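Engineer: Pasting the sequence and the predicted coordinates here, then a few questions.
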Amino acid sequence: MAPISVTIEREHPSIGIITLVGEHDAYSAGRIANEIEVLLDTGLPVVIDLTEATFVDSQTLSTLLSARHQAHAANLGFTLVLPDDRFTQVHRILRMTGLASWFATYPSMTEARDAARAGHTSGGRLKVA
C-alpha cells in the first residue's frame, strides 16, 4: 500500500495535513477517507499534499471530492497541494474529469495551508495544461 502520512500542525489555528506518496487506488482510498474523517470530525481544516503522488484512481478522486464536500458543509477549509512545475497524472485526471475547479488547489504548501486556515474549499491556482 502506498504511504500516507498525517501531520497536525498546532499553529493557530491548528490544521491537519495528509501527505500521499506514490500510487493511490481503491486499496488506499478507504484509509485516506478514514484519516480525513478523523481530522474533519475534530474540527480541523485539511490539506492534502499531492506533491509526491504519482497516481490517483477514480476511487481516490471520489474520496477527495466527498471529503471536500464534507469540509465545505462543516465550514472547514480543504485544499490540495499540487506543484505546477511539472505536469503529473494527478494534473491530468483533474483536467480530464473537469474537477480541477472543484478543489482549492495550490502549488505550494504555504499557500494551501493559508487557504485551508481561511476556510477555502474551491478555487486556487491549479494549472492543468
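Structural biologist: On my side now, so go ahead.

Engineer: CA atoms for contacts and neighbours, from now on please.
Structural biologist: Noted.

Engineer: All the helices of the chain, in order from the start?
Structural biologist: Secondary structure of the chain (DSSP state H): helices at 26-41, 58-73, 89-97, 109-117.

Engineer: Next one for the comparison:
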Amino acid sequence: MEFDVHLLRQDRCAVVRVRGEIDVLSRERFEEAMMEALEAGGPMVVDMREVTFCDSTGLNAIVTANRRALARGTAMALVALPPRIRRVFRITAVDEFIPIYDTLREAVSALPSTTSS
C-alpha cells in the first residue's frame, strides 16, 4: 500500500490521517504533517487505522511530535492502531506516555479543546 498522509480539522483538534507504511522513506512527509498540525494549535490526533507498517523511524517521529506537543502545552493522541502496530507501541512503552484510543470519537472527547498557557 502506497504511503499517504492528510491533515484534517475535526471538532476540537487536528487529525493527521495516515495510510500505508511509515518507514524511512515516508518519515519526512509524516513528520511534516504532524508539525503542520501542531503549528495550527490545539490538540492533535494521529489516525493510524490504515497503517500497515511502522518502523523505528516512524516510532521516533511520533515520540518527537509528542515532545513538541508537550513543549507547546498541547496534547497528542493516537487512534485505531492495528494490532501488530499497537503491540510495538506496548513493547516499547510508548503507550505509557502517548494515549491510544480505539476510535476517533473517543480520542476527540478525551483531549482538551484548548492549549494551556
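Structural biologist: On my side now, so go ahead. The model shown is predicted, which means the values in this text are computed figures rather than measured ones.

Engineer: TM-score of the superposition?
Structural biologist: Once the chains are laid over each other, their TM-score by TM-score structural alignment, normalised by the length of the second structure reads 0.85; 113 aligned residues with a Cα RMSD of 1.8 Å.

Engineer: before we move on, the earlier item: compare the helices of the first structure and give me the one nearest residue 79 of the first structure.
Structural biologist: For the helices of the first structure, proximity to residue 79 of the first structure was assessed by Cα to Cα; helix 109-117 is nearest, at 5.7 Å.

Engineer: The closest one vs the second structure - mean distance after superposition?
Structural biologist: When the second structure is superposed, helix 109-117 of the first structure averages 1.6 Å from its matched positions, counting by mean Cα distance after the TM-score superposition for the first structure.

Engineer: For that helix, give me every contacting residue.
Structural biologist: Applying Cα atoms under 8 Å, 6 or more residues apart in numbering, the external contacts of helix 109-117 of the first structure come out as 13, 15, 45-47, 49, 76-81, 104-106.

Engineer: what lines up against residue 97 of the second structure once you look at the first structure?
Structural biologist: Following TM-score structural alignment, the counterpart assigned to residue 97 of the second structure within the first structure is residue 102.

Engineer: so that match touches residue 94, yeah?
Structural biologist: No: Residue 102 of the first structure is beyond contact range of residue 94, at 9.3 Å (criterion: Cα atoms under 8 Å).

Engineer: between those two, who's got more neighbours?
Structural biologist: Legend: neighbour count by other Cα atoms under 10 Å for residue 102 of the first structure and residue 94, higher for residue 94 (18 against 15).

Engineer: Can you report how many residues neighbour the nearest residue to that one once chain neighbours are set aside?
Structural biologist: Distances taken as Cα to Cα, 6 or more residues apart in numbering put residue 100 closest to residue 94 of the first structure, at 4.8 Å, once the chain neighbours are dropped. Counted by other Cα under 10 Å, the residues lying close to residue 100 of the first structure total 21.

Engineer: Residue 100 of the first structure and residue 55 of the first structure, how far apart?
Structural biologist: Between residue 100 of the first structure and residue 55 of the first structure the computed distance is 16 Å (Cα to Cα, to the nearest Å).

Engineer: what's the answer for residue 113 of the first structure, then?
Structural biologist: Residue 113 of the first structure sits 23 Å away from residue 55 of the first structure, going by Cα to Cα.

Engineer: More neighbours: those two, which one.
Structural biologist: Comparing residue 113 of the first structure with residue 55 by other Cα under 10 Å, the one with more neighbours is residue 113, at 27 against 19.

Engineer: spatially speaking, which residue is in the middle of the first structure?
Structural biologist: Centroid-nearest residue in the first structure: residue 48, 3.0 Å away (criterion: Cα atoms, centre = their mean).

Engineer: Any figure for the gap between it and residue 63 of the first structure?
Structural biologist: In terms of Cα to Cα, residue 48 of the first structure sits 12 Å off from residue 63 of the first structure.

Engineer: Residue 70 of the first structure maps to what in the second structure?
Structural biologist: Counting by TM-score structural alignment, residue 70 of the first structure corresponds to residue 68 in the second structure.
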